[in-house]
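Asker: let me see the structure of the following:
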Amino acid sequence: MGADRPENVRRGYARVGAYVACGAVLLTGCASMPDSGDLRGVDSTPRQDTQVRVFAMPPQDNAQPADILSGFLEALTSDDPLYSTARQYLTAAASKTWRPDRSVTVLADGPGTVSDNRDARDAADDLSFHLTGTRVARVDGQDAYAPADGSYTESLHLIRDGRTKQWRIDRLPQGVVMGKSDFQRNYMSVNKYFFASNTAEGASGQAAAVADPVYVRRRVDPLTEMVRSVLGGPTRWLDPVVRTSFPTGTTLQKGVTSLAPDDQNKLTVPLNANAARVGAAKCAEMATQLLFTLRDLTPAVDQVELRSGKRNLCSLGEDRADSVAARGSEQPPDYLYFVDGKDRLVRLPSGGTGTRPDPVPGALGEGDKPLRSVAVARDEHSAAAVSADGRDLYVTSLTSGESLGDPALVSHGASDDDRLTAPSWDARGDLWVADRDTAHPRLLLLEHGTGDPIVVKAPQLDGRVQDVKVAADGVRIALVVVKGDKKSLLIGRIERTAEADEKPAVSVLELRSATPDFEDVTTMSWAGDSRLVVVGREQGGVQTTRYVQVDGSTPEGPAPAALSGVKEITATEDDRLPLVAYSEDGIVRLPSGAQWQKVVSDGTAPVYPG
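Answerer: Okay, here's the model as predicted:
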């Protein structure tokens, strides 16, 4: 638990010479609380320099109940690795049963406190309080973030020790609670990586790497914590569709408490005996998981060596890791595609600055069939296109002389807006599209873009699918879903089951919101291994463009530059390539560190492969 705090009420932290001598910088800060009556929540603290480490002060002798409460809450927002100072505010029995790593509850502001005592001064040796606030999110015991809402109320109980006469907390909720700004100061999101259990990347047969974002304390040895997190396996939501190459029960070797790279940027990871018998291929996958994870965290690690006991299991550098598994953000596309004013599918080199696109080879580059939307396979050898009226879906090769052929799918929706969405290709080369026919709405999958469509089961889907985008890893899907006047962005997990000689059963399960603050989502695209770019509107607001994480959190860093009248947007998992949008100005792009630039004034439907 913790409290967001304004500058003018800081008093619980002190500048202590012993800490300074150890190289730590201490800040002052504490929330002041009266002994009784209704107490106000503490305002948010301005964001502080992430390099400043904050340490709390233990309780002073004869501290009053209000000081015990405020000191304890402040201690939970410090950088004390094991919450040792916070435990000094508890009785011995409470300290033994309290598990701060159980969860983190994030409130809009610091927790307010309400006294349950009519007059605390009349209570001789015990006092009760309630912590209150408005929920924003919860981080569970696996460090997985999930948005939350509603009110928060939990009880705290203090007693005065009969022997020492000191006040201490003897009953409290498990986990910790803090305000949003303290959470942002204390925690950061990092992707850990596993492998898709049912998906290979294209024809190469490479394992597809899947990002699993978690939140860790940013100044409490995050490198070691992320290694432990990878060894501990995927989060519950992702677990059914990924695998880890670490043998069951693998942990750091006994006695290893901290890891650090050497001066050659090599990280040596000593593992317990459970990993001692892994073969070379399996060990390479294990090291790849760690390298992909640590790339997200620090540039100081470019090689991982795994050991068990005295045995060197394997050593792997960044160059070999990319040959072991395919990571979406490491697979830049060759081209950007869009439909020009002549109804042709055209393309531009993805990293260039040109404004003169060329028609793609094949039927889609000839302009004989007016198009509404397109999707290009991730290998850029074939494409799918929806006709201008939304009725027909065509799939064809991007090869000179290739004909368009018959539609692969036909919608019978009554109007243009009740027919097919833009399609999307997954990492297996399968094609996804939604039919918005009000009489028979369906989410559909065409294996390798051909054959009879498979109807995808989505038991939790409440509304009609407006837009579909599959992640590069092939196990997560983003859906814009319309219900009433609200358009929401939901992330689902793709599960496949197959029986001999039968088509696979495909399901999208455990849909969860990635934009809990939005009431209208206009368009979206994957923009990282666990990030999307979204154009939409918050309640009562105007159209805005921002990045969101698949878990519903907001990533650090600036939002994209403002752009009005956005109808469609596209991005790649490789953030070195520009965002591209179709707006009231035509096709525009946003290079890194620049403003939006016009590409052409008469184009629509921009897409990168996928």
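Asker: alpha carbons only for contacts and neighbour counts from here, please
Answerer: Fine.
Asker: span of stretch 551-565 from start to end?
Answerer: 27 Å (Cα to Cα, to the nearest Å).
Asker: pull the residues that contact it.
Answerer: Applying Cα atoms under 8 Å, 6 or more residues apart in numbering, the external contacts of stretch 551-565 come out as 144-147, 189, 213, 512-516, 531, 543-549, 583-584, 590, 595-596.
Asker: just give me the residue closest to the centre of this structure.
Answerer: Here the mean C-alpha position of the chain is nearest to the C-alpha of Gln549 (Cα atoms, centre = their mean), at a distance of 3.5 Å.
Asker: isn't Gly449 up against Asp426?
Answerer: No: the pair Gly449 and Asp426 fails to qualify as a contact (Cα atoms under 8 Å) at a distance of 10.3 Å.
Asker: more neighbours, these two?
Answerer: Set Gly449 next to Asp426 and count neighbours by other Cα atoms under 10 Å: Asp426 wins out with 26 against 21.
Asker: got a list of what Asp452 touches?
Answerer: The neighbourhood of Asp452, defined by Cα under 8 Å, 6+ apart, consists of Leu446.
Asker: state the distance from it to Leu445.
Answerer: Distance from Asp452 to Leu445, by Cα to Cα: 9 Å.
Asker: which residues touch Pro423?
Answerer: Pro423 neighbours (Cα under 8 Å, 6+ apart): Ser373, Val374, Ala375, Ala384, Ala385, Val386, Leu431, Trp432, Val433, Ala434, Val468, Lys469.
Asker: the structure of the following sequence is requested for comparison with the preceding one:
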Amino acid sequence: MTGRSTARRAPLVAVLAALLLGGCSTVPSSSPTVRITQAAAPPAGAVGIEPPAPVPGATPEEVVRGFIDANASTVRNHPVARQYLTEEAAETWRDSDGLTVISGDYAPVRTEPGVVEVTAAEVGTVDERGSFTVGTGEVYNKDFTLTDESGEWRISDPPDGLLMLEPDFARTYEPVDAYFIDQSGTRVVPDPRYLVEGGAQPNTLVERLLDGPSPQIAAGVLNPLTGAKLRSTVSTSGRSATVDLSFPADVDDATLQAASAQLVWSLDQLDLTSVEVLRDGQDLGLPDVPGQQRVDDWQQYDPDVVPADAVGHYVADGALRRASDGSAAPGPAGAGVYRLGSAAVSVDGRTSALGLTVGVSTSASASGAPATLYAGQYGGELVPALTGASFTEPTTAGTRAEVWTVRDGAEVIRLPGGGAPQTVSAPTLPGLGRATTFQLSPDGLRAAVVFDGPEGGQLYVGTVVRAEDAVSVRDLRSVTPSIRQVVDVAWRNAGSLLLLAGDPSTGRTVPYEVSVDGWGLTELTTAGLPAQPTAVAAAPGRQPLVSAGGTLWQLPGGNWVTAVRGAEPLPGGAPFYPM
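Answerer: Predicted coordinates for the structure are as follows:
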């Protein structure tokens, strides 16, 4: 999908901007991770592996274990799980109050007669909308009280919501993105949800869209489906879906277009390649929009589009170079005039041409400042824009001609093309430590930040919120709390990250991949690397790049190979992809 058009529709942007103003107001490293939704109400008749009912004479420990196993049932209201409860508890237990996911190696231990303590690593929680929050690394601990009811042990105080083992959760739930619209009105933005596998997924996913975005990104996105309601269950036939909605009476064509794109991109993940969107049972009647809509009809909203000519770049001996062949970038930056240590380049969304270029030089400036931020057009002269004690490697997003960085570990700086540097409000950032890495997601909605703490670097993800007169970074939250030696991070696409972090068991730095919400933490190979990696670059549809042993390497498959395949390693570091 990286070759999709990036055409923009100015009237739609204006309408969506008005919509925004009107509506403003631990995963353990040893276990694989997954994704969630639909926790509140599994579909009737869902197919799954049903756990057994209680056996006569079961011990308290066996009853508690059976209850937890039965929480993985996909049958509505969890009738088998209720059989492990007292009659009163079975009547009052609320199984729709979200999910708590714990490690599969939990231990139920009887601590006194009629009390069983469950101890486990808390993987994370899922709210009623299906949004996952990674565990903080705390231990899950719960005392279950059991009473003798008609000669059998039964639980009298079950926790509300579902308590599921990680393997059961991974088997039962599937990760799916609910897509919303970014504030520029030009891209769909992934909002991870978790859906029970089965035929109810299309209807559940549309319901999640109607419910709105998760709290983590709500302030940074638009929802064209606000106020809409489903008139009937989403129907499917083969690879086609029909969504019949009622919209607010004053809805305009631009909002209907954006809502259509949102629905089509979301349902496409469920292998529904065409979607008919109806309004009160009738065709939408939008000009140039077919009755059966496909992703190709809304390719301008591609969340992961990257221009074909945006090849990887890096820095060697102070000069900006291309990773595709090791050649120097045009202009003074490619000649090493500015003695750059890192750089970033934005891409013009209309022409796909490389544009605003920003580089950091650590050569002492005329004012004596240790670091200088240079800015200008790609291939042209760069001029000093800012000085400071330090700057993080600059970063760009694909939706705006601007470059961001963090000065002196605490001040987030935004440099728009043709404008003056601006300080971005990030109220929670200083309290988390010194920021050593700051990277924008391809859609510009999220920021990944590495903070240097007492035990090493920790990775946080926040939301970029744009108002008429201000830009801010909010809701910074840890997404890999089990890893405390992060040295660098990059966005593989709008919904997942690559990071380099120390592995305490080996004492080496290794690459990982993880979802934006912290689920699915997976260690990647280091095979082929000559030394430990120190910097990473990534982009949608591009092969990851790392700097290792002072040379560049890419990952096209199972092993790392030289950046130019079949050639000697390119000396250099600070790799990046223009956005």
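Asker: before we move on, the earlier item: and the residue nearest to the centre of structure 1, what's its match in structure 2?
Answerer: Aligning on TM-score structural alignment places Gln549 of structure 1 opposite Ser515 in structure 2.
Asker: pull the contacting residues for the spatially closest residue to its match that is not a sequence neighbour.
Answerer: Nearest residue to Ser515 of structure 2 in three dimensions, chain neighbours excluded: Ser496, at 4.3 Å (Cα to Cα, 6 or more residues apart in numbering). Contacts for Ser496 of structure 2 were tallied using Cα under 8 Å, 6+ apart; they are Glu513, Val514, Ser515, Val516.
Asker: list the contacts of the match of Gln549 of structure 1.
Answerer: Gly495, Ser496, Leu497, Leu521.
Asker: so the third one is in which element?
Answerer: What it means is Leu497 of structure 2. When elements are assigned from DSSP states H and E, Leu497 of structure 2 belongs to strand 496-503.
Asker: only the buried residues of that strand, if you could.
Answerer: Within strand 496-503 of structure 2, the residues that qualify as buried by neighbour count (16 or more other Cα atoms under 10 Å) are Ser496, Leu497, Leu498, Leu499, Leu500, Ala501, Gly502, Asp503.
Asker: next: stretch 319-331 of structure 1.
Answerer: Buried, per 16+ other Cα under 10 Å, within stretch 319-331 of structure 1: Ala321, Asp322, Val324, Ala325, Ala326, Arg327, Gly328, Ser329.
Asker: Serialize the residues you listed to JSON lines and add fields for distance to Val508 of structure 1.
Answerer: Converted to JSON lines, these look like this (distance: Cα to Cα, whole Å):
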{"residue": "Ala321", "distance to Val508 of structure 1": "30"}
{"residue": "Asp322", "distance to Val508 of structure 1": "29"}
{"residue": "Val324", "distance to Val508 of structure 1": "28"}
{"residue": "Ala325", "distance to Val508 of structure 1": "24"}
{"residue": "Ala326", "distance to Val508 of structure 1": "23"}
{"residue": "Arg327", "distance to Val508 of structure 1": "22"}
{"residue": "Gly328", "distance to Val508 of structure 1": "21"}
{"residue": "Ser329", "distance to Val508 of structure 1": "23"}
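Asker: mind putting those residues into CSV with secondary structure and distance to Asp126 of structure 1?
Answerer: Converted to CSV, these look like this (DSSP: H, G, I helix; E, B strand; the rest coil; distance: Cα to Cα, whole Å):
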residue, secondary structure, distance to Asp126 of structure 1
Ala321, helix, 59
Asp322, helix, 61
Val324, helix, 61
Ala325, strand, 59
Ala326, strand, 59
Arg327, coil, 57
Gly328, helix, 57
Ser329, helix, 56
